[in-house]
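>>> everything below, folded, please.
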Amino acid sequence: MMNRQHCADQEFARTILYQFLAMTFYEPADNFLVELEQEDSKKDLLEASRLLLEVKGVELMQEILHTLDGVNNAGKLGHQDLKAEYTRLFLGPMSPACPPYESYFDTNRPQEFQGTLMGPSSEAMEIALAEEGLELTLDYAELSDHVAIELEFMYYLLSRAYAEEKDSDVYLKKANAFFMEHLFPWLPKFGAKLSKESRHPFYKGIGLLLESTVKIDLGSVVNQKH
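Predicted coordinates:
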């Protein structure tokens, strides 16, 4: 049985890491993740990595933050390089190297629809967002089963689950169910593909971090069922 401190540590780590991962998959602006230049933000990410992912996770997070510092210190040129890689990986102009949608990776669809977009997961995400009274507020059109939206929704559910409110148990069940139904079936594969396809060290590191976080978090979900 987990003690109270272990549970608190796990809650902190899961929430921080899903929030960070969600932020990294939105289109990078010129001030991309500049808030992480604050030492407290970096400390929180490193501590969350240590608690959930242990030593290798800390080393990986350190590399990611170091790369991000390099991007921000390079100014406009650094951000242009990151934007170009984001476009190549996730947008196109032809076929993106790593489509960031659950539908694309959904192997439960009929054969003729595999590797295409706007599948059942898109509709399921639209329903899940509507049930929580949430809506997309991006400045550009995006499908609801985009990786950033799914990760941010997981962060939202965890935030509600760990807020110590009367419905916190309900939200923990929702978060874990969402993890099993929507995140675990495809994000490890997506993360592995991203780390392989990326030519930029930032997205290569994010792919590895995503794959590790989701695989290890499976243990958190399973333990909380017992």
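>>> when you work out contacts or count neighbours from here on, use the C-alpha atoms and nothing else.
Will do.
>>> contacts only, for the closest residue in space to L194 that isn't next to it in sequence.
Closest residue in space to L194, ignoring its immediate chain neighbours: G207 at 5.1 Å, by Cα to Cα, 6 or more residues apart in numbering. Residues in contact with G207 (Cα atoms under 8 Å, 6 or more residues apart in numbering) are F190, G191, A192, K193, L194, S195.
>>> doesn't the first one lie inside a helix?
Yes. Note on F190: a helix contains this position according to DSSP: H, G, I helix; E, B strand; the rest coil.
>>> tally of neighbours for it?
For F190, the count of nearby residues is 23 (other Cα atoms under 10 Å).
>>> likewise for the last one?
If you count neighbours by other Cα under 10 Å, S195 ends up with 22.
>>> and it, how close does it get to G115?
To G115, S195 is 19 Å away according to Cα to Cα, to the nearest Å.
>>> next: the fifth one.
If you measure L194 against G115 using Cα to Cα, the figure is 16 Å.
>>> ok, now the third one?
Look at A192 and G115: by Cα to Cα, they are 16 Å apart.
>>> before we move on, what about the second one?
The span separating G191 from G115 equals 16 Å under the rule Cα to Cα.
>>> so A163, which of the three states?
Applying three-state DSSP: A163 is coil.
>>> what is the burial count for it?
13.
>>> now the second one, please; I'll put the structures next to each other:
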Amino acid sequence: MAYLRLQWLGYPVELASTEFTRLFIGPPNPAAAPWESFYRSKSENPIGFGQATFEMRDLLRAAGLQVSNENNQYEDHIGLELLYLSELCRRRAEEATGCLVDDEVCADEAVQAFIESHPLGWVEALRSAVQESHPQGNIDRILGVAEASLTSLSADLR
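From the prediction side, this is the model:
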């Protein structure tokens, strides 16, 4: 049976999968924890569930959203924070066309405050952990694009 090796820009998919697993799953623990609470913790042994998790739960609830996934990720996971931001941006676009009225969670100030206090406030620390474990990998590059996008959007909203 022939084995098809998929590649994206010369980077085999199996290497990307290995990179993701080593960084965010383990063994034995993630090399770069993808949860905001981990980086905001004042503890010597930070954990992935803390104040930022509760803050994100409240933000999601206020926006009428909830996390329902099979892998039970904490609400302050970088992917969930970016998905929440994308929903706010979608709502802002609808509001601009008159489809949505009186939604305070997607007002310029609220979106800018969220960006500054959540993903932009810790993506640099996450990226440093990724670079330490897997320098020049794809996830480092993806986080670089995310960080630049967050910085630009935040500046545009000021």
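>>> now the TM-score, please.
The TM-score (TM-score structural alignment, normalised by the length of structure 2) is 0.78; 147 aligned residues with a Cα RMSD of 2.4 Å.
>>> so between L194 and G115 of structure 1, which is more surrounded?
Using other Cα under 10 Å, the more surrounded residue of L194 of structure 1 and G115 is L194, with 25 against 16.
>>> contact partners for the more buried one?
Shown in contact with L194 of structure 1 (Cα under 8 Å, 6+ apart): L89, C98, Y203, K204, G207, L208.
>>> which contacts among these does structure 2 share?
By both residues aligned by TM-score structural alignment, their matches' Cα atoms under 8 Å, these still in contact after alignment to structure 2 are L89, C98, Y203, K204.
>>> in structure 2, which of the contacts of G207 of structure 1 remain in contact?
Retained in structure 2 from the contacts of G207 of structure 1, counting by both residues aligned by TM-score structural alignment, their matches' Cα under 8 Å: G191.
>>> all helices for structure 1, in order.
4-24, 39-73, 76-86, 102-105, 120-131, 147-161, 168-178, 187-197, 201-224 (DSSP state H).
>>> what's the fifth one aligned against in structure 2?
The one in question is helix 120-131 of structure 1. Counting by TM-score structural alignment, helix 120-131 of structure 1 pairs with residues 51-62 of structure 2.
>>> how about E19 of structure 2, what's its partner in structure 1?
The alignment partner of E19 of structure 2 in structure 1, by TM-score structural alignment, is E85.
>>> do you know how far that match is from L65 of structure 1?
17 Å.
>>> cool, Q80 of structure 1 as well?
Counting by Cα to Cα, the gap from Q80 of structure 1 to L65 of structure 1 is 18 Å.
>>> what of Y203 of structure 1?
From Y203 of structure 1 over to L65 of structure 1 (counting by Cα to Cα), the distance is 11 Å.
>>> pick out whichever of these two has more residues nearby.
Under the neighbour definition other Cα under 10 Å, Y203 of structure 1 and L65 were set side by side, and Y203 has more, 24 against 18.
>>> give me the aligned partner of Y84 of structure 2 over in structure 1.
Counting by TM-score structural alignment, the partner of Y84 of structure 2 is F153.
>>> what's around the residue nearest to that match when sequence neighbours are not counted, how many residues?
Of all residues not flanking F153 of structure 1 in the chain, L129 sits nearest, at 7.9 Å (Cα to Cα, 6+ apart). Neighbours of L129 of structure 1 under the rule other Cα under 10 Å: 16.
>>> L129 of structure 1 touches E135, doesn't it?
Yes. Contact criterion Cα atoms under 8 Å: L129 of structure 1 and E135 qualify, at 6.3 Å.
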